[in-house]
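>>> sequence first, predicted coordinates after that:
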Amino acid sequence: MHNNSSSHFTSFDGSTLYYQHWASSQNSQPKKAIVLFHRGHEHSGRVAHLVDELNFPEFDFFAWDARGHGHSPGARGDAPSFSACVKDIQYFMQHIEQHYAISSENIAIIAQSVGAVLAATWVHDYAPKLRALCLAAPAFDIKLYVPFAEIGLRAFSKIKTNFFIQSYVKAKMLTHDHARSSSYDQDPLIARAISARVLLGLYDASKRIVQDAYHLYVPTQVLSSGRDFVVFQKPQKQFYERLPHPKKEFHVLEGFYHDTLGELDRDIALQKIHRFIQQCFDEPYQAPQLLNADKIGLSCAVAETLSTPFPAHSIKNKIWQQIKANLKFASRFSTGIKIGEDTGYDSGSTLDFVYRNQPESTQLLGKIIDQQYLNAIGWRGIRIRKQHIEQLLIKYIEKLRQQQHAIHIMDIAAGHGRYILNTISQLPERPSSILLRDYSALNVTAGQKLIHNLELEDIAQFIQADAFDQASLAATTPQPTIVVVSGLYELFNENAQILKSLEGIYQAMQHGGYLIYTGQIWHPQQEFIARALTSHRAGSAWVMRLRAQAEMDALVEHVGFKKVDQCIDEFGIFTVSVAQKLE
């Protein structure tokens, strides 16, 4: 038996979202939980029947009302973005872990339709240590039935920022269970519309997650409804085929409509889910082994392929050589592209131009090129990454102050140091010390000038130093309480090199201090960057090996840190995470 109650949790933007909790009457240790995520348009009450039907008396159950649904706030069917809903999951799961003392290793997720896409995106982007993931009829591609509907929605969304689309789905298209379809029609909490920004965000996230499912390291079961009038089955199969975990299953439930877990014969689906979850909990949790992902696996293979030039006389080589020539030509007019060509597109000078976010060319053509360049999705993501670093820096400075810790900040590869120094200069109380380091004399000179301009010379210094020199980092004085590593590890392939840097940081840092580190888990322009853009390293090609968030976290935790926080941009490219030194 389970005791039901309802409550609220506070999400990242201060919104309080509603959820239900069914507490197990059994006092099993460690505590275990199943978290349920409802379909689009619905709410937690529509999945409440699963608590008894799944027959897991030893588990606590949780189910939320997504923002804009059920008893949670917001316009019905709307949210600030699809990625905001994914971040809501992160805060919901943190709330469960902290408030109910249930660790993520002892949690399984069951999610359906749009809820399944939200859950899969969260697992991919935030890399939780989750025991099992069961996805029923994931809505990776919705059947809109109107030709060119998605194209039309995107075009209209440029004219009108946000608008709502009424669902065409009738209850009889969802389930053969007449009582359930009747209750759907009569339920006043059903949100029958969905906002364009959430729907288009769903499409974008779905394409990314299906494409990059190789980096989702959780035992996963996919249940596909055989007669689904709402979503397509093909991307569900593609997603499943790309999953890397050996414990994975794909089931087609013949004759089932879209409401897989609310179908008349849902016992067939629930028995499969019960068996899968039970088996996952019968064995101890095992974290994915990713420390050698730089030497074997998909990301290694892709980077290796992109590092290999095409044959000199091939058509592909000629195309890329022409693109590189076009960039050289554009650098005659564009300040931004000239900086990239001269110092590398991954250099501190390039990043400083991107952060300034203003066309700086003197000629009209150059200004137009600058603007297009700055609007590239990667640079937009970089600027959001900067905002996230600044937000987390302020947040954890405040945490340390509350704990009566002195604030000693170090950035081991600061570029020009603009985001650190600008943030610090706006604080009501200055930190005790700031140490900025960078390999480039050019960056050090520019950073020292910025320190002077901001009148921070009494607390800040900028030195030329190697971010991978473990001994140099470990000898840092005073011992830092916050260390920032931004945009550095993404530029280097070898994990052994990263581990040396992290070891040095860990040895230097005071107990209770925080590491703020960035990751690049996906990029829609990975091949363009590798084939056309040059790196700061002697003009070589800028070949990025994308690290899954799970891999980046594994490196950080291997040296002794514990991850405590994370942000990601709405495009799913750049993450900013926080880990703490607890021992």
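Happy to help now that I have it. Residues are numbered from 1 along each chain as shown.
>>> contacts, neighbours, all on C-alpha from now
Will do.
>>> my guess is L264 contacts D177. True?
Yes: under the criterion of Cα atoms under 8 Å, L264 makes contact with D177 at 4.5 Å.
>>> for the helix ranked longest in the chain, packing partners?
If you go by DSSP state H, the chain has its longest helix at helix 377-402. Where contact means 3 or more Cα pairs under 8 Å, 6 or more residues apart in numbering; DSSP states H and E, helix 377-402 is packed against helix 348-356, helix 418-425, strand 514-520, strand 561-568, strand 574-581.
>>> so which elements touch the longest one?
It stands for helix 348-356. Using 3+ Cα pairs under 8 Å, 6+ apart: helix 348-356 touches helix 335-343, helix 377-402.
>>> and if you look at the shortest one?
When contacts are defined as 3+ Cα pairs under 8 Å, 6+ apart, strand 514-520 packs onto helix 377-402, strand 482-485, helix 549-558, strand 574-581.
>>> show me the contacts for L298.
The contact partners of L298, taken as Cα atoms under 8 Å, 6 or more residues apart in numbering, are Y214.
>>> no wait, V230
142-144, 169, 258.
>>> how about a cut-off of 6 Å?
Each residue near V230 by Cα atoms under 6 Å, 6 or more residues apart in numbering is listed here: 142-143.
>>> quick check: it vs M173, distance?
Separation of V230 from M173 (Cα to Cα, to the nearest Å): 8 Å.
>>> where does the most far-flung residue of the chain relative to its centre fall, secondary structure wise?
Going by Cα atoms, centre = their mean, the residue of the chain most distant from its centre is H313, 40.0 Å out. In this structure, H313 sits in neither a helix nor a strand according to DSSP states H and E.
>>> cool, the one 5 residues further on as well?
Secondary-structure element containing K318, defined by DSSP H and E: helix 315-330.
>>> now do A269
helix 266-282.
>>> put this beside the first:
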Amino acid sequence: MSSLGGTAMLHQHNITAAPAGLERVAEERTFRSHDGTEIFYRYWPAIGEPAKGAILLFHRGHEHGGRMAHLVDELAMPGHAFYAWDARGNGRSAGERGYAPSFAALVRDIDCFVREIARDGFGHSDIALIAQSFGAVLAAAWVHDYAPDIRALVVASPAFSVKLYVPFAKEGIALWQKLKGRFFVNSYVKAKFLTHDPERIASFEADPLITRPIASNILVELYDHAARIVADARAIAVPTQLLISGADWVVRHGPQHQFFVNLASPAKERHVLPGFFHDTLGERDRHQALDLIRPFLERQFAAPEKPVDLTGADRAGYTRDEADQLASPLPLLSPRGLYWAMSRTSIRMGAWLSSGMKTGIVTGFDSGSTLDYVYENVARGHTPLGRMIDRTFLDAIGWRGIRQRKLHLEELIGNAVATLKAAGRPVNIVDIAAGHGRYVLDAVATCAEPPASVRLQDFSDLNVSLGQKLIADRKLPGTVSFHRADAFDARMLARLDPAPDLAIVSGLYELFADNAMIARSLGGLAKAMQPGALLIYTNQPWHPQLEMIARSLTSHRGGQAWVMRRRTQGEMDQLVAAAGFDKIDQRIDQWGIFTVSVARRA
């Protein structure tokens, strides 16, 4: 079987070739990803009807989907369709060689790829992923961040920690990029250190589609995202098989084992393959790996669909444990107790000069007033020092994520309004906890056709007053209004008039740990909304500064410590599904902190 950019040959190392005439032939296709980049992929239809499912193949860094093509016949699963992409900047896909705008852009490419194959009739529950090395980190990140209810995930030698043999190489790359901007690093790995298979070695060295360079931003972000995914693998409940190459020269074993330990899936397997080099699925004796993958996938496809129930994670689960730990006081004279006491003192002192810090101290760092200040993103304060402190405050990673969330909200609100207008709906919008409402008003202002009505609500009298002022300052028509209301009053939500065609819940559910409250709010909205109406909701599946926030910042609720319980994306999506909505789209920032999702009333 020929593969583009090199021949994926079947040879005598216990790899069974397909009978003559039964080799599967790939169709060549392309699709446009989220930013218009054209992605090339290969598709092998299943033999026989109907297909038992679809298996997606993700190649390692520097390579392309053609070097995974041999697996289609060697896995001997003819009843399943196979797909293999060339990641952007690699193989026959478009994009600067070895470059992507961000690691998150590559992860979103996977989401777009999965949407593309849905045209062939394969939904999330019909697919499994097999991914290797860099591709395995991308696949794991997609499963973590987007929480798809797929059948299975197989990761081979995932590149959670690449061996850079030069001391402090990672730090040096990050520093040089900061000083000089993006640059490229060439792969130093010889083919003979990837596999013992002489034909694979020869094809790698002769392959004109191998991409040696990798952009510095992707290399730096790979480390950051890999560390996040390994540490938070408890969020992954998909059946997962991990294959570890025992003699891997390229990546470290430790993070792979930690990833496995942290996985939440009740169906997880770990296999160490002694003597294997990094190219696990292209090794000379790869039949050992394939003989593990095949039965694992067949079991998962044959098993009834039964996702792990996450709706009770507020009562028992790792994010509940994490929040309880953050809510527990530290001994005042302990090193950590003293450290966080100093942090609180420095914030209070900073509030003497920084307008943003003062707003947070007075109204709560999670208040609508603080968020509106963060959205404006203009450093203010007493004296140049105060403005410098304020700029540092506004540039905190969490606030940068908040501003990116606003951009995602505006994009998806605009998309939703256009979709509803195209369906002939008048588009009545409600935001049940709008803060000052700036993000909704900004989004609506850019719509080609104005919605029939915009109803903003909030529980805070201050937010309602300032939101009404914002409406007046913009001289908006009477169809735009602001009201005081409780976002957890299910009866009030169920009686909304006019019934919302688009409901928005942004930055609210993240502040409340109790899932019963969220279910009550969503249930009220669901009763008010007709089939086909859209819901936009946000979530915070991860945050790098949870302890700083809990130990140093105060909430709008009576000056209490701002302790947040994270919800995994899977948990949040299950709560939305239980209320009667089907998720159809999602965005996530480049740091993996905030998501914005769209669901349709079933």
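Arrived safely, thanks for sending. It should be emphasised that the depicted structure is a prediction, and the values quoted were computed from it without experimental measurement.
>>> angle of the longest helix of structure 1 against strand 514-520?
Relative orientation of helix 377-402 of structure 1 and strand 514-520, computed by axes from the mean of the first three to the mean of the last three Cα atoms, to 10 degrees: 170 degrees.
>>> onto which residues of structure 2 does helix 377-402 of structure 1 map?
Using TM-score structural alignment, helix 377-402 of structure 1 lines up with residues 397-422 of structure 2.
>>> now render the helices and strands packed on helix 377-402 of structure 1 as TSV, adding mean neighbour count and distance to I296 of structure 1.
TSV is the format used below for these (neighbours: other Cα atoms under 10 Å; distance: least, Cα to Cα, whole Å):
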stretch	mean neighbour count	distance to I296 of structure 1
helix 348-356	20	30
helix 418-425	17	35
strand 514-520	25	18
strand 561-568	19	25
strand 574-581	24	23
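>>> in TSV: those, plus distance to L290 of structure 1.
Formatted as TSV, those follow (distance: least, Cα to Cα, whole Å):
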stretch	distance to L290 of structure 1
helix 348-356	29
helix 418-425	31
strand 514-520	15
strand 561-568	16
strand 574-581	18
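>>> do you know which of those lies nearest P478 of structure 1?
strand 514-520 (14.9 Å; Cα to Cα).
>>> superposed on structure 2, what's the mean shift for that closest one?
Its aligned residues in structure 2 lie a mean 0.4 Å from strand 514-520 of structure 1 after superposition (mean Cα distance after the TM-score superposition for structure 1).
>>> which part of structure 2 matches that strand?
Here strand 514-520 of structure 1 aligns to structure 2 at residues 534-540, judged by TM-score structural alignment.
>>> just to revisit the earlier point, find me the equivalent region of the helix holding A269 of structure 1 in structure 2.
By TM-score structural alignment, helix 266-282 of structure 1 lines up with residues 286-302 in structure 2.
>>> one more: stretch 299-309 of structure 1?
Stretch 299-309 of structure 1 lines up with residues 319-329 of structure 2 when matched by TM-score structural alignment.
>>> residues contacting that stretch, please?
Outside stretch 319-329 of structure 2, the residues touching it (Cα under 6 Å, 6+ apart) are 314, 565-566.
>>> swap in 7 Å and give it another go.
Outside stretch 319-329 of structure 2, the residues that touch it by Cα atoms under 7 Å, 6 or more residues apart in numbering are 313-314, 547, 550, 563-567.
>>> quick one: which of those sit in helices?
547, 550.
>>> closest one to A87 of structure 2 out of the contacts of stretch 319-329 of structure 2, please.
Closest to A87 of structure 2, out of all of the contacts of stretch 319-329 of structure 2 and judged by Cα to Cα, is R567, at 30.0 Å.
>>> got a list of what that closest one touches?
319, 540-541.
>>> ok, so what distance separates it from A313 of structure 2?
8 Å.
>>> can you pull the buried residues of the match of stretch 299-309 of structure 1?
Using 16 or more other Cα atoms under 10 Å as the test for burial, stretch 319-329 of structure 2 gives 319-320, 322-323, 326-327.
>>> can you count the residues close to the aligned residue in structure 1 for S33 of structure 2?
In structure 1, S33 of structure 2 lines up with S11, judged by TM-score structural alignment. Here the number of neighbours of S11 of structure 1 (other Cα atoms under 10 Å) works out to 20.
>>> and for A423 of structure 2?
Neighbours of A423 of structure 2 (other Cα under 10 Å): 11.
>>> ok, N495 of structure 1 next?
Neighbour count for N495 of structure 1, taken as other Cα under 10 Å: 20.
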